[in-house]
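Engineer: I need the structure of the sequence given here:
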Amino acid sequence: MSEQQPYVKLEIENQVGYIEFFHPAHNSLPGNILAELAQTITDAGNNDDIKVIVLKSGGDRTFCAGASFNELININDEATGKVFFSGFANVINAMRKCPKFIIGRVQGKTVGGGVGLASATDYCMATKFAAIKLSELNIGIGPFVVGPAVQRKLGLSGMSQIAIDANTFYPADWAKQKGLFTQVFETTEELDEAVKAFAQNLCSYNPEAMKEMKTMFWKGTEDWDALLAERAIISGRLVLSEFTKETLKRFK
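Structural biologist: All right, here's what the predicted structure looks like:
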């Protein structure tokens, strides 16, 4: 497997399912990779050989730069827009419905949809390089699809702060104070050791108890299939606006 080819892969080690995604453009994810990621999470949730899931990305520097910019630029109708913005919605809903705890391993910066993925994990650990940004307002849309997941972790105050201040990377320690990250490590090596040890420890617990706990933690989100679809329609409409089209031209 070439390091420069996009991929989603699942590796099982001592009952821990490690799901890794990668794209050479700073782990910005096109629709086909997002669909594969959602399916892989669903499959891992149904796999009896897996007790705990770790979500991670390939590469050293960026956890996830959000959705594919090339696909975003080429949206010309609302139906295509809805499908595009449903990509991260489908992954977040797969994570929400997964009956197993998902541990996030965030090694570097994360933007837009990537913040949504980190927020949808059940327990998220990071390095000090894992600054976060919601940049959607910069191009004339907003973090509508990932908003519910981000707000659930950061609270309305924290989510609105980074959504409105769309130019700023907020440091990992800020994200830890707000409850997104549970621990922040100096190096990726320390992060990986901690994630592995934590996941192995969880494997010693009763799977039924963990499943019931996950259901409890996500109570109140049962409407997210419909909610995130509605949010995708809003983004799909806004991306066709003159403002956004003109803004995107400058990024080409």
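
Engineer: Every contact and neighbour count from this point should use C-alpha atoms.
Structural biologist: Noted.

Engineer: Assign Ile53 to helix, strand or coil.
Structural biologist: Three-state call for Ile53 (DSSP: H, G, I helix; E, B strand; the rest coil): strand.

Engineer: Next up, the contacts around it.
Structural biologist: 16-19, 44, 100-103, 199 (Cα atoms under 8 Å, 6 or more residues apart in numbering).

Engineer: Strands of the stretch 101-250 of the chain, residue ranges please.
Structural biologist: Using DSSP state E, counting those that start in this stretch, the strands of the stretch 101-250 of the chain run over 102-106, 109-111, 123-127, 132-133, 183-185.

Engineer: TSV for these, including distance to Asp225 and mean neighbour count?
Structural biologist: Formatted as TSV, these follow (distance: least, Cα to Cα, whole Å; neighbours: other Cα atoms under 10 Å):
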stretch	distance to Asp225	mean neighbour count
strand 102-106	19	26
strand 109-111	23	26
strand 123-127	22	25
strand 132-133	25	24
strand 183-185	30	20
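
Engineer: Proceed likewise with the subsequent sequence, for comparison:
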Amino acid sequence: MIYHTIVSELKEQILYITINRESKMNALNKQTLEELADAIAFAGNSNEVRGVLLTGSGEKAFVAGADISEFSAYTTEQGEALARNGHTHVFNAIENCPKPIVAAINGFALGGGLELAMACHIRVASDHAKLGLPEVTLGLIPGYGGTQRLTQLVGKGKAIEMITTADMITAEMAEKMGLVNYVVPQTELIAKAEEILNKIKQRAPLAVASAIRAVNANLHKDEDGFEIEIEEFGKCFNTSDFKEGTTAFLEKRKAVFSGK
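Structural biologist: Model (predicted):
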């Protein structure tokens, strides 16, 4: 797929995905979601990719929300389809991607933008970032998993407060609440995200994927997280990386993992 609203670049096993609609505050429109779905699918299936860094172009916005003009006249059925397609192909695909995805939040992360960041496995925010779910000011609620993921990250009380008041919070407050992992100056944002991914790159890729799968199972009511952990633990024993990791430990050297 040829991308028109995102930029995707693979460097040193990290796939850099930049939402490239700076004049529109990187708002999510249908085309952007389709291109994100394609890029995330590539990341999950490519042996060349060890991690993903997701950000927005410019310094004003990560993603300032969805493109309201595209759905302002939707019916109930169209609205449900919009949310369901987004869940399946983008937001859930990000959460369930076997490669770690780090969101570098470089400004406003509002509505669908915050939902996009929350779907990522790790979040780093610039110190001037502002985060919020303002959908109730439009007569809507978050439709891309925001009610669920925000509750998982910050708890029921804070989630209901943020969603029903539609208030934005600062990056500092988001860090205190557990909504983001780190807050850094804007000039250090990408470097911090890269630091995390470069550390993960040194670990066994299949074990990293198993860890993501097991942690996510805790959030799914139809799965037994302990059972998934046991299964994923067992699978690791049948990998070359397990043999390399244990051999390197016993030989007191650094392991070199192949992802096999």
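
Engineer: Let's see which of the contacts of Ile53 of the first structure end up in helices.
Structural biologist: 44, 199 (DSSP state H).

Engineer: about what we covered before: which of the strands of the stretch 101-250 of the first structure sits closest to Ala25 of the first structure?
Structural biologist: strand 109-111 (12.7 Å; Cα to Cα).

Engineer: average gap between that closest one and the second structure?
Structural biologist: Superposing on the second structure and averaging over aligned pairs (mean Cα distance after the TM-score superposition for the first structure), strand 109-111 of the first structure comes out at 0.9 Å.

Engineer: neighbouring contacts of that strand?
Structural biologist: 61-66, 129-135.

Engineer: who are the neighbours in contact with the residue positioned nearest the centre of the first structure?
Structural biologist: In the first structure, the centroid-proximal residue (Cα atoms, centre = their mean) is Leu117; its distance is 1.3 Å. By Cα under 8 Å, 6+ apart, the contact set of Leu117 of the first structure is 88, 91-92.

Engineer: tell me which of these are still there in the second structure?
Structural biologist: Of those, the ones still in contact in the second structure (both residues aligned by TM-score structural alignment, their matches' Cα atoms under 8 Å) are Ile92.

Engineer: In TSV, list the contacts of Leu117 of the first structure along with secondary structure and neighbour count.
Structural biologist: Listed next are the contacts of Leu117 of the first structure as TSV, based on DSSP: H, G, I helix; E, B strand; the rest coil; neighbours: other Cα atoms under 10 Å:
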residue	secondary structure	neighbour count
Phe88	helix	29
Val91	helix	24
Ile92	helix	28
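
Engineer: I'd like the strands of the stretch 101-250 of the first structure as JSON lines, with distance to Ser204 of the first structure appended.
Structural biologist: Output for the strands of the stretch 101-250 of the first structure, formatted as JSON lines (distance: least, Cα to Cα, whole Å):
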{"stretch": "strand 102-106", "distance to Ser204 of the first structure": "15"}
{"stretch": "strand 109-111", "distance to Ser204 of the first structure": "31"}
{"stretch": "strand 123-127", "distance to Ser204 of the first structure": "17"}
{"stretch": "strand 132-133", "distance to Ser204 of the first structure": "32"}
{"stretch": "strand 183-185", "distance to Ser204 of the first structure": "21"}
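
Engineer: Most neighbours of all the contacts of Ile53 of the first structure, which one?
Structural biologist: Ile102 (27 neighbours; other Cα atoms under 10 Å).

Engineer: For the residue lying closest to that residue once chain neighbours are set aside, give its distance to Val16 of the first structure.
Structural biologist: Counting by Cα to Cα, 6 or more residues apart in numbering, the nearest residue to Ile102 of the first structure once its immediate chain neighbours are dropped is Ile53, at 4.7 Å. Separation of Ile53 of the first structure from Val16 of the first structure (Cα to Cα, to the nearest Å) stands at 6 Å.

Engineer: Please enumerate the shared neighbours of the two.
Structural biologist: Looking at what touches both Ile53 of the first structure and Val16 (by Cα under 8 Å, 6+ apart), the common residues are Ala199.

Engineer: Any idea how many residues pack against the closest residue to Glu136 of the first structure other than its chain neighbours?
Structural biologist: Closest residue to Glu136 of the first structure apart from its sequence neighbours, by Cα to Cα, 6+ apart: Gly142 at 4.7 Å. Using other Cα under 10 Å, Gly142 of the first structure has 22 neighbouring residues.

Engineer: Tell me how far Gly142 of the first structure lies from Trp224 of the first structure.
Structural biologist: From Gly142 of the first structure to Trp224 of the first structure the distance is 18 Å (Cα to Cα).

Engineer: Is it correct that Gly147 of the first structure is in contact with Ser160?
Structural biologist: No: the pair Gly147 of the first structure and Ser160 does not pass the contact test of Cα atoms under 8 Å, sitting 9.0 Å apart.

Engineer: more neighbours, those two?
Structural biologist: Gly147 (22 against 17).

Engineer: and the more buried one, what is it in contact with?
Structural biologist: 116, 159.

Engineer: rewinding a little: map the residue nearest to Glu136 of the first structure across to the second structure for me.
Structural biologist: Applying TM-score structural alignment, one finds that Gly142 of the first structure aligns to Ile141 in the second structure.

Engineer: So its match is in contact with Glu135, correct?
Structural biologist: Yes: with contact defined as Cα under 8 Å, Ile141 of the second structure reaches Glu135; the gap is 5.0 Å.

Engineer: residues shared between the contacts of these two?
Structural biologist: Ile163.

Engineer: Tell me how far Lys133 of the first structure lies from Ile164 of the first structure.
Structural biologist: From Lys133 of the first structure to Ile164 of the first structure the distance is 10 Å (Cα to Cα).

Engineer: ok, now Glu193 of the first structure?
Structural biologist: Counting by Cα to Cα, the gap from Glu193 of the first structure to Ile164 of the first structure is 35 Å.

Engineer: Please consider this matter closed, and thank you.
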